[in-house]
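# Got a predicted model here, sequence first, then my questions.
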Amino acid sequence: MASKNIFAIVGVVLFIVILPIYAQAKVFIVGDSSGWTIGFDYKTWAKDKEFHVGDKLIFMYPVGAHNVHKVDADGFQNCTAPAGTEALKTGSDVITLATPGKKWYLCGVGKHCEIGGQKLAITVLSNDQVAAPAPTPVPSSSMKETVANHEN
């Protein structure tokens, strides 16, 4: 039974990974090889990624161990899911990023969000937007003097 589930998950992931190549969308496995788990720094994971409308997030985790809730900024800050909402809990949850703007996700199992840091915040750009480049560092005055001395 477990091997059937693994094959099903692998099949779904392969389908999701291959299909977007033709549609120009990107697929992000949240947490990369670590997946959706406690004790992982999702802020650092998302920092250098650019998310666009049409991209997909895949939350991979052992069924029953975690879940995924889409929340607002307050829910994210307080690690609380909206009352009456159903969590995603398949172990290979796929979320298509349909609109631009801030998006927040968390695990609602136990204290996984509060204590384990199992939450993700991203900014989704429209397809005609690109992320702003990092500013170029300005040399300090002592650095300018050093550079000037090397030029002489």
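In hand now; what should we look at? Numbering: from 1, shown residues only.
# drop to CA atoms for contacts and neighbour counts, all remaining ones
Will do.
# Let me see the ranges of the strands in the protein.
Using DSSP state E, the strands found in the chain span residues 27-29, 51-52, 56-60, 69-71, 92-96, 101-106, 119-125.
# other SSEs contacting the fourth one?
With contacts taken as 3 or more Cα pairs under 8 Å, 6 or more residues apart in numbering; DSSP states H and E, strand 69-71 sits against strand 101-106.
# Enumerate every residue touching the closest residue in space to Asp74 that isn't next to it in sequence.
Distances taken as Cα to Cα, 6 or more residues apart in numbering put Thr80 closest to Asp74, at 8.0 Å, once the chain neighbours are dropped. Shown in contact with Thr80 (Cα atoms under 8 Å, 6 or more residues apart in numbering): 71, 74, 108.
# okay, now the one to match up with it:
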Amino acid sequence: MHAVFKYNPSMHNVVQVGEGDYNSCRVSGPSRTYTSGNDHIQLSRGGKAFFICSLPGHCQQGMKIDVTA
């Protein structure tokens, strides 16, 4: 199973973060950042994944999602 994110890469990104960083809208540790605008991300079956846009203010305005695979 995979997640697909389509967006304008000059205005947004997708960062896979842990649950704590998802809840606080920050990137504090090693995280994978996607910037293609058409990202296909493999998800682990039976787990949760957390994604945010790390551009200033975007996550705080709701640009975040958690996915259960």
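That came in fine, so what should we check first? Not measured: the values here are computed from a predicted model.
# Quick check: TM-score for this pair?
Here the TM-score for the pair of chains, by TM-score structural alignment, normalised by the length of the second structure, is 0.86; 69 aligned residues with a Cα RMSD of 1.5 Å.
# follow-up on the earlier one: figure out which of the strands of the first structure is closest to Val10 of the first structure.
When the strands of the first structure are compared by Cα to Cα, strand 92-96 sits nearest Val10 of the first structure, at 9.3 Å.
# which residues are contacting the closest one?
Applying Cα under 8 Å, 6+ apart, the set of residues contacting strand 92-96 of the first structure from outside is 9, 13, 53-61, 68.
# Just the buried residues of the contacts of Thr80 of the first structure.
Among these, those that count as buried by neighbour count (16 or more other Cα atoms under 10 Å) are 71, 108.
# Quick one: which of the contacts of Thr80 of the first structure hold up in the second structure? List them.
Contacts from the contacts of Thr80 of the first structure that recur in the second structure, judged by both residues aligned by TM-score structural alignment, their matches' Cα atoms under 8 Å, are Gly108.
# how about a markdown table for the contacts of Thr80 of the first structure, with distance to Pro100 of the first structure added?
What follows is these, written out as a markdown table (distance: Cα to Cα, whole Å):
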| residue | distance to Pro100 of the first structure |
| --- | --- |
| Val71 | 15 |
| Asp74 | 19 |
| Gly108 | 24 |
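# who's in contact with Ser31 of the second structure?
15-17.
# out of those, who's nearest Gly62 of the second structure?
Minimum distance to Gly62 of the second structure across the contacts of Ser31 of the second structure is 13.9 Å, recorded for Val15 (Cα to Cα).
# so what's the closest one up against?
Listed by Cα under 8 Å, 6+ apart, the contact set of Val15 of the second structure reads 31-34, 51-54.
# Show me what Ser24 of the second structure lines up with in the first structure.
The alignment partner of Ser24 of the second structure in the first structure, by TM-score structural alignment, is Asn78.
# and if you look at Lys64 of the second structure?
Using TM-score structural alignment as the criterion, Lys64 of the second structure maps onto Lys119 of the first structure.
# ok, its match - how many residues close by?
For Lys119 of the first structure, the tally of surrounding residues (other Cα atoms under 10 Å) stands at 27.
# Excluding chain neighbours, what is closest to it?
Using Cα to Cα, 6+ apart, the closest residue to Lys119 of the first structure is Leu106 (4.1 Å).
# Kind regards, and thank you for your time.
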